[in-house]
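Q: Predicted model and sequence below, questions to follow.
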Amino acid sequence: MSVVLINPNSTASMTGAALAAARRAAPGTRFEGWTSREGPAVIEGPEDGAACIPPLLKLVDRASEMGAEAIIIACFDDTGLHDARARASCPVIGIGQAAFHTAALIVDRAMVLTTVSAAVPVIEANICAAGLRHVVGTVRACGIHVADLERDPEAAIRVLKAGIDHAVTEGAGAVILGCAGMVDVIGPLRRLSQIPLIDGVAAAARLAQACVPALTVRTVE
């Protein structure tokens, strides 16, 4: 089998973008991308998160039964992560959690830049649950809706760049991009930014590769 990346929302283009980002981050590891077609179109806050959990867990069950070596939940809110882990027979990695732990390994202080204000309390609670509030101390919404990341990426880059610049002035050593939909803008933002930018999809892909070394295809010389 492979690592199954599950997008808990029903927007297939976001699944494709996240899958491509995972494959770039962990070459040699086999990834599949699954879209939760019964989920909401986007996840922006706790109500959307609650709505997406039942169909998400159906896909977790299916992936586990099919022999997935690991599962990645590609929503920065780590939606349904606890329940998914309780029922899966393989490691389940949330992209938010992966990003927080990656930040803690490389800097003393990081900030999350997410989409809308409704997502902030959810992300803050997840940071506290991971015991990493001393590193990831600030979560800020930039006011961009998830769908707008695809609809107008150039405008999103301008707004996110301003948020990153503000984080620098506040002393952040890294900025975590707090939405799976940001995978397609992180490249341009890295070229414009002075500090490390952390993408949760890439972080989760690399952790999956590390957790399940048998997934890596090695060339025998």
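A: Perfect, thanks for sending it. Residues are numbered from 1 along each chain as shown.

Q: For the rest of this, base every contact and every neighbour count on C-alpha atoms.
A: Fine.

Q: List the contacts of the nearest residue to Gly178 once chain neighbours are set aside.
A: Distances taken as CA to CA, 6 or more residues apart in numbering place Thr114 nearest to Gly178, at 4.3 Å, with adjacent residues excluded. Residues touching Thr114, when contacts are defined by CA atoms under 8 Å, 6 or more residues apart in numbering, comprise Val120, Val139, Arg140, Ala141, Cys142, Leu177, Gly178, Cys179.

Q: structure B:
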Amino acid sequence: MEILVVNPNTTASMTDKIRIAAEKVASAGTTITAVNPTTGPASIEGHYDGALAVPGLLAEIAKGEARHAAGHVIACFDDTGLDAARSLARAPVVGIGEAAFHVCSLIAGRFSVVTTLGRSIPIIEENLVKYGLATRCARVRAAEVPVLALEDAESDARRKIEAEIEAAKRDDRAEAIVLGCAGMVDLAADLSARFGLPVVDGVTAAVTLVESLARLGLRTSKHGGYASPLPKPR
């Protein structure tokens, strides 16, 4: 089966990092196609960037549907364009934020999220309420790291992320950590070993969930809110 993983920003180095992580957890016989739009924001940091990214994201989802991909992953922790993508697609669509929250709720009583910038906190908190998991989240923390700093080996991004995880263990009594950005995908295993608690990355969680949905033969419901778009005059 083919799983399409869409990084909604235009930074190809991040897309490649996402692809490598997705391929590591994909089952034998699953092909990961990782793409990003050619136009749109270089990173998604808040509502404005998210809105700009949606047209390119939906165009990539449409291409995947035309190829009969078995499922789609939206590799932005804000779950940018998720409802619109589900309306467009018949194959299951999973956002990495929703996937990470659900997976973490299965292995820990309470968790904290460590994301990039403070401007993303309201979006993440709203999503937690929408998904019914707000009471399981102790706190959403921001390391105040620009997304593209995660692509710079010389930045102090990792140090700041580690400081927030330490604070989450100490002050939030977090039993697990959710990494709140697709650009952190390569850090989860090392951080889990260092801090001695589960650290969940949404990319790998979403790929695993989409595979499971596809193997169960489940597709996006077209009865109600995710009904296919009606034709409109151009």
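A: That came through fine. Computed from a predicted structure; not experimentally measured.

Q: rewinding a little: from the contacts of Thr114 of structure 1, pick the one nearest Leu197 of structure 1.
A: Closest approach to Leu197 of structure 1 among those (CA to CA): Leu177, at 6.9 Å.

Q: From Lys58 of structure 1, how far out is Met1 of structure 1?
A: Distance, Met1 of structure 1 to Lys58 of structure 1, by CA to CA, to the nearest Å: 18 Å.

Q: neighbours around Asp79 of structure 2, how many?
A: In terms of burial, Asp79 of structure 2 registers 21 neighbours under the definition other CA atoms under 10 Å.

Q: Met66 of structure 1 too?
A: Neighbourhood size, Met66 of structure 1 [other CA under 10 Å]: 11.

Q: Let me see the contact set for it.
A: Met66 of structure 1 makes contact with Met1, according to CA under 8 Å, 6+ apart.

Q: again, but for Asp78 of structure 1
A: By CA under 8 Å, 6+ apart, the contact list for Asp78 of structure 1 reads Gly94, Ile95, Gly96, Gln97, Asn126.

Q: Any chance of TSV for these, columns neighbour count and distance to Val201 of structure 1?
A: Formatted as TSV, the contacts of Asp78 of structure 1 follow (neighbours: other CA atoms under 10 Å; distance: CA to CA, whole Å):
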residue	neighbour count	distance to Val201 of structure 1
Gly94	27	9
Ile95	28	5
Gly96	30	8
Gln97	23	10
Asn126	20	16
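
Q: of these, closest to Ala74 of structure 1?
A: Taking CA to CA as the measure, Ile95 is the one of the contacts of Asp78 of structure 1 closest to Ala74 of structure 1, at 5.8 Å.

Q: once aligned to structure 2, how far is the helix ranked longest in structure 1 on average?
A: The residue-count maximum for a helix in structure 1 (DSSP state H) belongs to helix 46-65. Its match in structure 2 and helix 46-65 of structure 1 itself, once the structures are fitted together, sit a mean 0.8 Å apart by mean CA distance after the TM-score superposition for structure 1.

Q: Can you list the residue ranges for helices in structure 2?
A: Under the criterion DSSP H, helices of structure 2 are mapped to 12-25, 47-66, 82-88, 96-105, 121-130, 157-167, 188-195, 202-215.

Q: Okay then, goodbye and thanks.
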